[in-house]
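Below is the structure, and that's it, no one-letter string:
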């Protein structure tokens, strides 16, 4: 989840931007809307957003006044404005991107993807540091309040939905992480884990049977579908395990 704040003095523009963000469905959660520097500073202090969509000209000042007053807080900025003369200045203060009004959904998606990529890079660096102190047979999952360590041997399978991944453990517990399946696939040992569907990874140690109808039956009687595209790779790893 990326906590997102909209700082724009025109309500109809905020409404349109929210609609586009919802259509893109990139894991952004709107935590507030502001039309002035004063309101925005208060919300940042109270809610500590991860990302701010920031208009240049606000009802009681401008974006750079706001940035000066909140410089001690860590957040990413995407400028949204009707004036392109501010582009260079915006980028100099470290903005992720700069979008001109009216907002184009493709340009918005590119800007949001930059934020996600930036977050992923930082998180991978953090996980790398933690991993140095943790055995390699464990998976580290970043949560809002810290890190969850999962014993790889206890992980039966994991499934993704709209950018989130749910881990299903042998003891019946589930853990939800706000990262796509691909992010974790790169960290799991390829000798044990195989992707059987675009949205599912399974631990071969827990596979009881493969049904020719295209279903994997786990030792816990859980049934998972194998996609046609992933069938060959799955069977190859299963038969040669």
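Good, I have the coordinates. Predicted, not measured: the structure shown is a model, and the values here were computed from it. Numbering: from 1, shown residues only.

switch to C-alpha atoms for all contacts and neighbour counts from now on
Will do.

and the gap between the closest residue to residue 160 other than its chain neighbours and residue 142?
Nearest residue to residue 160, sequence neighbours excluded (Cα to Cα, 6 or more residues apart in numbering): residue 199, at 5.0 Å. As judged by Cα to Cα, to the nearest Å, residue 199 and residue 142 stand 19 Å apart.

let's bring in a second one:
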């Protein structure tokens, strides 16, 4: 069974490879990847039959990878650190997963199950997991360095993107940074009453205190956000519509 290891930490990949060599001679590890981008390329090119898939990767998460692969003709075993929300999603979807550090007996059990699981059933399970993972448009799940953070969009004041990273500023003063561009979140944020007045910012309309016609937004916490000339007309329309409501 052609296998790919998708995990952003080299020592975990090495440990998993050692365990696989100990317990299963039918698996052939044909590739190791540490990012969504790399995994998509390798999976589409090599057509693996099994993928051990870390949920939290350097440039996204497991579901970003699954959305970008051409098909789901391979079986999946998720790998995750102990995070309550992640485990809840995986258990409700009944998809096989391994906790870090990987236990050899749990690995044996997962391999036994995955070899007999029809691909069609796995596809349904993964769809269920994805729905649980991000159940509605009122919340956003951020993949941080060592955890998954649930954000209530009603409490999110604004986002700022810079050099491939996006910072999320919450009403309570907390700030979270992820290694994704703002474009990744734009569609969901627009449906949640956010506007994009500038290429580098998205703003929750409910937190705007006033707008200077010179092209500056004043938030209720005192933060000033520029409105680009190109986006000025669109922003003003959004702002006035929100005010009327």
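Received the coordinates, thanks. Just so it is clear, the model here is predicted, and its values are computed rather than measured.

What does the superposition give as a TM-score?
The TM-score (TM-score structural alignment, normalised by the length of structure 1) is 0.52; 154 aligned residues with a Cα RMSD of 3.9 Å.

one step back: I figured the residue nearest to residue 160 of structure 1 hits residue 181, correct?
Yes. The pair residue 199 of structure 1 / residue 181 is scored as a contact, 6.9 Å apart, by Cα atoms under 8 Å.

Please say which of the two ends up with more neighbours.
A direct count of neighbours by other Cα atoms under 10 Å for residue 199 of structure 1 and residue 181 places residue 181 higher, at 23 against 17.

Now do the shared contacts for residue 199 and residue 181 of structure 1.
159, 160 (Cα atoms under 8 Å, 6 or more residues apart in numbering).

which SS state does the residue nearest the centre of structure 1 fall under?
The residue lying closest to the centre of structure 1 (Cα atoms, centre = their mean) is residue 179, at 4.6 Å. Here residue 179 of structure 1 is recorded as coil under DSSP: H, G, I helix; E, B strand; the rest coil.

If you drop the residues flanking it in sequence, what lies closest to it?
Residue 179 of structure 1's closest residue in space is residue 164 (Cα to Cα, 6+ apart), at 5.1 Å.

so how far is residue 153 of structure 1 from the one you found?
22 Å.

re the thing from before, what sits against the residue nearest to the centre of structure 1?
Contacts of residue 179 of structure 1 by Cα under 8 Å, 6+ apart are 163, 164, 165.

Alignment lookup: the first one to structure 2.
Pointing back at residue 163 of structure 1 there. In structure 2, residue 163 of structure 1 lines up with residue 164, judged by TM-score structural alignment.

Can you get me a residue count around its match?
Residue 164 of structure 2, neighbours per other Cα under 10 Å, totals 12.

Skipping adjacent residues, who's closest to it in space?
residue 181 is the one closest to residue 164 of structure 2 (Cα to Cα, 6+ apart), at 5.0 Å.

so that neighbour touches residue 160, yeah?
No. Applying Cα under 8 Å as the test, residue 181 of structure 2 and residue 160 come out as separate, 9.2 Å apart.

For residue 33 of structure 2, give me its contacts.
Residue 33 of structure 2 touches 4, 5, 6, 7, 8, 39, 42, counting by Cα under 8 Å, 6+ apart.

is it true that the third one touches residue 41?
No. Residue 6 of structure 2 is not in contact with residue 41 according to Cα under 8 Å; the separation is 11.8 Å.

Settle it for me: which of these two has more neighbours?
Set residue 6 of structure 2 next to residue 41 and count neighbours by other Cα under 10 Å: residue 6 wins out with 29 against 13.

Next, the contact list for the more buried one, please.
13, 32, 33, 34, 35, 39, 51, 52, 53, 54.

taking those residues one by one, which sit in strands?
32, 33, 51, 52, 53, 54 (DSSP state E).

Show me what the fifth one lines up with in structure 1.
With TM-score structural alignment defining the correspondence, residue 53 of structure 2 maps onto no position in structure 1.

sorry, back to before: contacts only, for the residue nearest to residue 160 of structure 1.
159, 160, 161, 181.

Same question for residue 164 of structure 2.
179, 180, 181.

show me the contacts for the last one.
The one in question is residue 181 of structure 2. 161, 162, 164, 165, 166.

Can you select the buried ones among these for me in PyMOL?
To isolate the buried members of the contacts of residue 181 of structure 2 in PyMOL, using 16 or more other Cα atoms under 10 Å:
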select buried, resi 161+166
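
Can you show me the helices along structure 1?
Remark: helices assigned in structure 1 by DSSP state H are 11-24, 37-47, 63-69, 87-92, 105-131, 181-185, 228-239.

got these as a markdown table, with distance to residue 138 of structure 1 columns?
Output for these, formatted as a markdown table (distance: least, Cα to Cα, whole Å):
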| stretch | distance to residue 138 of structure 1 |
| --- | --- |
| helix 11-24 | 33 |
| helix 37-47 | 33 |
| helix 63-69 | 40 |
| helix 87-92 | 39 |
| helix 105-131 | 9 |
| helix 181-185 | 12 |
| helix 228-239 | 21 |
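
tally of neighbours for residue 153 of structure 2?
Counted with other Cα under 10 Å, residue 153 of structure 2 comes out at 19.

Look up how far residue 190 of structure 2 lies from it.
11 Å.

and if you look at residue 11 of structure 2?
In terms of Cα to Cα, residue 11 of structure 2 sits 40 Å off from residue 190 of structure 2.

Show me which of those two is the more surrounded one.
More crowded of residue 11 of structure 2 and residue 190, by other Cα under 10 Å: residue 190, with 14 against 10.

Identify the residues contacting the more buried one.
Residue 190 of structure 2 neighbours (Cα under 8 Å, 6+ apart): none.

and residue 75 of structure 1, how many neighbours does it have?
Neighbour tally, residue 75 of structure 1, other Cα under 10 Å: 17.
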